[in-house]
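**Q** Got a predicted structure here, sequence first:
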Amino acid sequence: MRKNFKTLYTRDQIAEQVCRLGGEIDRDYQNREILLVCVLKGSFLFFADLVRAISCPLLVDFVRMASYGCETVSSGIVEMRKDLEFSVTDREVLIVEDIIDTGYTLQSLFHRLLERQPRSLKVCTLLDKRIDRKVPIEADYVGMTLEEGFVVGYGLDYQERYRELPELYIFEDPSSAGEGRPL
């Protein structure tokens, strides 16, 4: 493994949490159809595994939000780069996010979708990182918590790299990695 990476959660730990979350979602929705909204790009691997862990009927859709650019800290300015194809009006909607950090991205998306009048709107996140939270937003379903650090792997990236890593890693001092050039 690269010297700047420290294992945070293994494949088995991730799989166990995804299975637990799927069970909790099944219990809460009790066979009602859910529209699962994947927040691209970081959530795609978690999303795929979670979809397979849920037995309730579901639809899938995707949004793409951006607030980081090429940095490791959110700019606080959130833009929607891809909107949903399905209407959320009068549907059970579950936003699936990779990590809640500052909360800016999730809060922006949550309010945008809430204005479209879903029957219910909840949030599922793989990682909840509370130390940097800037806005009051919470997830209804949380896989794992993270005290601090910048995470890569299992879909999460640094400057579009490292998404393919099968586990979650703390990326220690990404600025010194020598790979920080823009794509």
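**A** Sure thing, it's come through.
**Q** going forward, measure contacts and count neighbours with C-alpha atoms only.
**A** Noted.
**Q** any idea where the helices of the protein begin and end?
**A** Assigned by DSSP state H, the helices in the chain fall at 11-29, 44-53, 104-114.
**Q** Turn these into a markdown table, including distance to Val78 and mean neighbour count.
**A** Converted to a markdown table, the helices of the chain look like this (distance: least, CA to CA, whole Å; neighbours: other CA atoms under 10 Å):
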| stretch | distance to Val78 | mean neighbour count |
| --- | --- | --- |
| helix 11-29 | 27 | 16 |
| helix 44-53 | 19 | 18 |
| helix 104-114 | 6 | 18 |
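**Q** Go ahead and confirm Asp90 touches Gln117.
**A** Yes - the criterion here is CA atoms under 8 Å, and Asp90 meets it with Gln117 at 6.3 Å.
**Q** Just tell me which of the helices of the chain ends up closest to Met1.
**A** With CA to CA as the criterion, Met1 lies closest to helix 11-29 of these, at 14.8 Å.
**Q** same for the closest one, what does it pack against?
**A** Applying 3 or more CA pairs under 8 Å, 6 or more residues apart in numbering; DSSP states H and E, one finds that helix 11-29 makes contact with helix 44-53, strand 141-145.
**Q** Any chance of JSON lines for the ones you listed, columns distance to Gly180?
**A** As requested, the helices and strands packed on helix 11-29 are exported to JSON lines (distance: least, CA to CA, whole Å):
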{"stretch": "helix 44-53", "distance to Gly180": "23"}
{"stretch": "strand 141-145", "distance to Gly180": "27"}
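**Q** try this one next to it:
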Amino acid sequence: MDPAPSSSDDPALGEVVVSEADIARRVAELGAEISTDYAARTPLLVGVLKGAFVFMADLARAIDRPVECDFMAVSSYGAATKTSGVVRIVKDLDLDLTGRDVIIVEDIIDSGLTLQYLRRNLLARGPASLEVCALLLREGQQRGDLGLRYVGFSIPPDFVIGYGLDVAERYRNLADVRTYEGAP
């Protein structure tokens, strides 16, 4: 088993964009905000696999209320570093959303096309409410207002890895978010 990569031995790892300490602080703040906003309700966190699994696990623990979790997987990247623009559901939810307070948990929002697709798809399933909690918002890439309720960090439009984000399934285990300096 390969050890976690470090900046000293992997030239593909660039500058730290969001530190581990900043992530921990912001996740705690988001958890507190969601706890307040859903004080009388039990939100259903819908994690978008695979990138959001680390963030969603930490976020769920930071919410001081009962929560339920489900996952779906969508694909618009494959092994590439740029979105194809075509979204497809690879794994659907197990739970019924009818009458539920749903929070989509995303790792990163780029153009917003995947999120727009998810919103339409999940709203058609009859939830009582549908909000979005994204760890990262890549600045200047969105097409229109996405109506994001909870955002961890706005970052430059660089391709980033770590804290769940990957390139061809690598680097998800980094504790911080970094630029990717490898070849696309």
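**A** The structure has been received and is ready for your questions. This one's a predicted model, so the numbers in the text were calculated from it and none came from an experiment.
**Q** Can you give me the TM-score here?
**A** Here the superposed chains carry a TM-score of 0.92, computed using TM-score structural alignment, normalised by the length of the first structure; 175 aligned residues with a CA RMSD of 1.2 Å.
**Q** Figure out which of the helices and strands packed on helix 11-29 of the first structure is closest to His111 of the first structure.
**A** Counting by CA to CA, His111 of the first structure lies closest to strand 141-145 out of those; the figure is 18.0 Å.
**Q** if we can go back for a sec, neighbour count winner among Asp90 and Gln117 of the first structure?
**A** Gln117 (14 against 11; other CA atoms under 10 Å).
**Q** what does that one align to in the second structure?
**A** Under the alignment (TM-score structural alignment), Gln117 of the first structure pairs with Gly126 in the second structure.
**Q** Kindly provide the distance from its match to Thr98 of the second structure.
**A** 5 Å (CA to CA, to the nearest Å).
**Q** Counterpart of Tyr154 of the first structure over in the second structure?
**A** By TM-score structural alignment, Tyr154 of the first structure lines up with Tyr163.
**Q** Tell me, how many residues neighbour that match?
**A** 25.
**Q** Contact partners for it?
**A** 54-55, 171-177 (CA atoms under 8 Å, 6 or more residues apart in numbering).
**Q** with those residues in mind, which one is nearest to Ile155 of the second structure?
**A** In terms of CA to CA, no member of these lies closer to Ile155 of the second structure than Val177, at 10.2 Å.
**Q** What sits closest to the closest one if chain neighbours are left out?
**A** Gly162 (4.7 Å; CA to CA, 6 or more residues apart in numbering).
**Q** My guess is that neighbour contacts Glu169. True?
**A** No - between Gly162 of the second structure and Glu169 there is no contact under CA under 8 Å: 10.6 Å.
**Q** between the two, who's got more neighbours?
**A** Comparing Gly162 of the second structure with Glu169 by other CA under 10 Å, the one with more neighbours is Gly162, at 25 against 13.
**Q** sorry, back to before: distance of the match of Gln117 of the first structure from Asp37 of the second structure?
**A** Separation of Gly126 of the second structure from Asp37 of the second structure (CA to CA) stands at 20 Å.
**Q** Check Ala57 of the second structure too.
**A** Counting by CA to CA, the gap from Ala57 of the second structure to Asp37 of the second structure is 19 Å.
**Q** Ok, Pro127 of the second structure next?
**A** 17 Å.
**Q** swap in Met72 of the second structure?
**A** From Met72 of the second structure to Asp37 of the second structure the distance is 24 Å (CA to CA).
**Q** what's near enough to touch the most centrally placed residue in the second structure?
**A** In the second structure, the residue lying closest to the centroid (CA atoms, centre = their mean) is Asp107, at 1.7 Å. Each residue near Asp107 of the second structure by CA under 8 Å, 6+ apart is listed here: 48, 51-52, 55, 134-136, 164-165.
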